[in-house]
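Chemist: Give me a 3D structure for the following:
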Amino acid sequence: MTKITPIALLLAGFTATSSYAMNPQPDPENPGGYIIERSEIKAAEDAKTADPMYDVWAKALETRPNTVVEAIYPDAATNPDNVKRVERVFPETEWNFLTQMAAPEYTYTRFLRAIGKFPAFCGDYTDGRDADKICKTSIVTAFAHFSQETGGHISKDNYSDNPLALEEWQQALVHVREMGWSEGQAGYTTGCGQNDWQNKRWPCSDGQGYFGRGAKQLSYHFNYGAFSEVMFDGDATVLLNDPGLVADSWLNLASAIWFFLTPQAPKPAMLHVIDRTWKPSQRELDAGITYGFGTTINVINGGIECGEQNKDKGQPVNRIRYWEGLAEHYEIAIAADEKNTCWQQTPYGSLNLNGATDVLYTNWDANWKYYSDRPGGVSFECELVGFQTAYSALVEGDYEKCVENFYGSHANWPDVRVVDKLPDTDKPVDPVDPPVDGVATWESNKVYVGGDKVSYQGAVYKAKWWTQGDNPASGGPWALESGTPVTPDPVDPVEPPVDPVDPVDPVEPPIDPVEPVDPVEPVDPPVTGSPAWDASAIYVGGDKVSYQGSEYQAKWWTTGNKPDAGDPWKQI
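Modeler: This is a model prediction of the structure:
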């Protein structure tokens, strides 16, 4: 996707305003970079995620330590409360009833551990909702999807392959690995090794295969990496280096519970469809998306299984048949406003949510709007978007990483460092430099934008564009408006200052006053094919020039600024 750069927005005449007190300052440790105070970052993040649903989503993804999880066994007195609820509403006898054809890697103990990892699954409610009923419905819903994703799909009448005459909805969890794949095979490595944010956050491991494993058939490195971060305290490399754990440990079921609880906004988490924490937006209602099993299909695989064109396709027909068989067996009532099907729904991937104000997103990306009061017009903020990025609004610290561009996912974004406190740059006004004609005296730490006026040493200057710290008398972003500049007396080269300890030899002054050096280089040939810098030309972010034997690249819009002076240029 081509992003809109700040200069494009400037040329389009579009500007933005914000209530956030963003005050980026030049980074004293990194020429060309900026520092921002952490409190400003936190205030911006809090304002963008003020809707209570963000807290609900984040709460649903809370986890217990693996040391606690691996101590879970059937009937153990120390089992967490949500695990005890599962044992009560879905005891091991029911597990055995539904898994008579299952692979041996799937066990009831592992099922309880997968649930124990996530306190929100079969958790408590404090608002009167029936937690036991929601728990039972959640488990049966999961098994309906297991039956489609990893089921045997063998007819009840096929005695040779199904001697127990099991219903197809009793044939879940037959496959622990995607058919045709085995450990040791490198595969599903599309995109691995590319220089992009996905590989920076979730780098593939040589020789590993990221084919489907587990009850949800987890696939591709970015899903293994994201799941690993949840399972192992933010460490993506555990499963990227050893994806086989998703087949051979309790992670084979935990991956499915994780998916069940994770919103892929604008798609809600399946749990929140079932327990009705989710409230469909008007756009979703208009698209036929409401409560019921059909919406969980749309969440999982809507692009392939939902919509009028997929009404008679085998996958959704089977999935709905398994749900209806399980719901009947376990006496789960279908409410009047619930739909088992999704053929009448617009798939989420085809749903136009542009401009909708009642839809929430869960990923951060750079805010590319133009801000006239900030360096280069850059926002120094991130915004919520409806597509996957390197940064999640549900992961603590990801907003700060987004602003810092931690994974290099924002092209042409300036270097940003977040600090606990900005340095104290307040300085008193020089008493010998009073205002001129009522125009305030220039302050070195203050940000000025095009059109602002200041007085400096007896003259008034007008800013041509954004500037901070540039002496008005030096030109550049400043133009003389009125008055006569006062210039300091030149240093007498004949009488250099004398150090009382190590006097300077007056016979050899450092500058020859008779033959001054011409500061303008008469010849400046291009370097590595880049054109020579032209003081009158306009350059935008990414433009390259040669200047006095070196090559430079513009960070943002500039004209008249020498490349070797630093911002807005960087040497390459």
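Chemist: Please count neighbours and contacts with C-alpha atoms only from this point.
Modeler: Noted.
Chemist: Chain neighbours aside, what residue packs nearest to residue 324?
Modeler: Nearest residue to residue 324 in three dimensions, chain neighbours excluded: residue 340, at 7.9 Å (CA to CA, 6 or more residues apart in numbering).
Chemist: whoops, I mixed them up, residue 270
Modeler: Nearest to residue 270 is residue 260, by CA to CA, 6+ apart, at 5.3 Å.
Chemist: Check residue 392 too.
Modeler: Nearest to residue 392 is residue 363, by CA to CA, 6+ apart, at 4.5 Å.
Chemist: thinking that neighbour is in contact with residue 382, fair?
Modeler: No: using CA atoms under 8 Å, residue 363 makes no contact with residue 382, being 9.6 Å away.
Chemist: Proceed likewise with the subsequent sequence, for comparison:
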Amino acid sequence: MLATTAVCYAPWSPATAYSGGATVSYNGVNYRAAYWTQGSNPSTNSGPVNSGQPWITDSVCGGGTTPTPTPDPGGSFAGLSKAQFESWFPSRSSFYQYADFVAAAAYYPSFAKSGNATLDKQEVAAFFANLQHESDNLKAVREYNTANWPLYCDVNWVQVPCKSNNVGDQYFGRGPIQISWTSNYRSLGNAMGLGEQLVNNPELLATNATIAWRSAIWYWMTQPGRAGRSAHDSMVGGYGFGQTINAINGNRECVGGTAYQGPAQMQTRVNYYTTFTQNLGVPTGPNLSC
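Modeler: Predicted coordinates:
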């Protein structure tokens, strides 16, 4: 039961990032953040302590508050407008919105911000071409094959021990680039300043859109894979789109990979990239395949 009427905290804003312990009010109710959150409406994403929700209901407060409206990002990000994004992914999950992508990109000042307009558009095209393949055209929020969900945990790795078989404790693929395995959830959480929150609550990647988008950009910017350099470094260094595939899934899709499955999957990514660069009015650049 909520406490008796209290003074309202500052109104919740969907554009503001809140750390654990932050306080807000929304429609006459005070809330306290359980962990880092952004864009999660307290009225529909709250519960008691340890509920797993980003907001903890606190108290009824004196008078309703009007939330700050979500700003329309307008313009474009590295040449990609909201209208273009929506035309690229017309059947995407409603979880994946342009405004959340732009908000997440702000955490990575080097992402598609080289100062070279052509190169930046190529990087955005490459990023989304790979995501289109990884997430089934941005339809997949969680990995489709539920039979595999309990398998993404190494019981012998004590640094990140496995927990229960509850969905909320499993480390299957989530988000636009389908982050999986306990080690990646921990590395991502530490990189984002969330500590153990993603290990303790991996469902954040499927319920908090900004965190989900940040996970994809983090992976793009930092993980070298078989390429020996990140997908971002492959693009800005002039190595070509093919090396972004090598960084993300080179062992399966690039010639000489340890689990090479043939060229079809790689070619699908190349086709997406070619379409997106044409749409943005830039050349593809060299080395499309790997």
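Chemist: Map residue 188 of the second structure onto the first structure.
Modeler: Under the alignment (TM-score structural alignment), residue 188 of the second structure pairs with residue 227 in the first structure.
Chemist: any idea how far its match lies from residue 65 of the first structure?
Modeler: Distance, residue 227 of the first structure to residue 65 of the first structure, using CA to CA, to the nearest Å: 15 Å.
Chemist: Which one's more surrounded, those two?
Modeler: More neighbours surround residue 227 than the other of residue 227 of the first structure and residue 65, with 24 against 13 (other CA atoms under 10 Å).
Chemist: Wasn't the more buried one part of a strand?
Modeler: No: counting by DSSP: H, G, I helix; E, B strand; the rest coil, residue 227 of the first structure is located in no strand; its state is helix.
Chemist: okay, now residue 215 of the second structure: neighbour count?
Modeler: By other CA under 10 Å, neighbour count at residue 215 of the second structure equals 26.
Chemist: Secondary structure of it: a helix, I assume?
Modeler: Yes: assessed with three-state DSSP, residue 215 of the second structure lies in a helix.
Chemist: now for it: what does it line up with in the first structure?
Modeler: Aligned partner of residue 215 of the second structure by TM-score structural alignment: residue 255.
Chemist: burial count for the equivalent of residue 176 of the second structure over in the first structure?
Modeler: Residue pairing (TM-score structural alignment): residue 176 of the second structure is matched to residue 215 of the first structure. For residue 215 of the first structure, the neighbour count with other CA under 10 Å is 30.
Chemist: Also residue 178 of the first structure?
Modeler: Residues near residue 178 of the first structure, counting by other CA under 10 Å: 16.
Chemist: next one: residue 157 of the second structure
Modeler: 11.
Chemist: and it, how far is that from residue 186 of the second structure?
Modeler: If you go by CA to CA, the gap between residue 157 of the second structure and residue 186 of the second structure works out to 13 Å.
Chemist: Repeat that for residue 196 of the second structure.
Modeler: As judged by CA to CA, residue 196 of the second structure and residue 186 of the second structure stand 7 Å apart.
Chemist: Residue in the second structure paired with residue 148 of the first structure?
Modeler: In the second structure, residue 148 of the first structure lands on residue 133 (TM-score structural alignment).
Chemist: If you count contacts, what does the helix or strand hosting its match end up packed against?
Modeler: Using DSSP states H and E, residue 133 of the second structure sits in helix 117-134. Other elements packing on helix 117-134 of the second structure under the criterion 3 or more CA pairs under 8 Å, 6 or more residues apart in numbering; DSSP states H and E are helix 231-236, helix 264-280.
Chemist: now do the same end-to-end measure for stretch 170-180 of the second structure.
Modeler: 9 Å.
Chemist: Sweet, I'm off.
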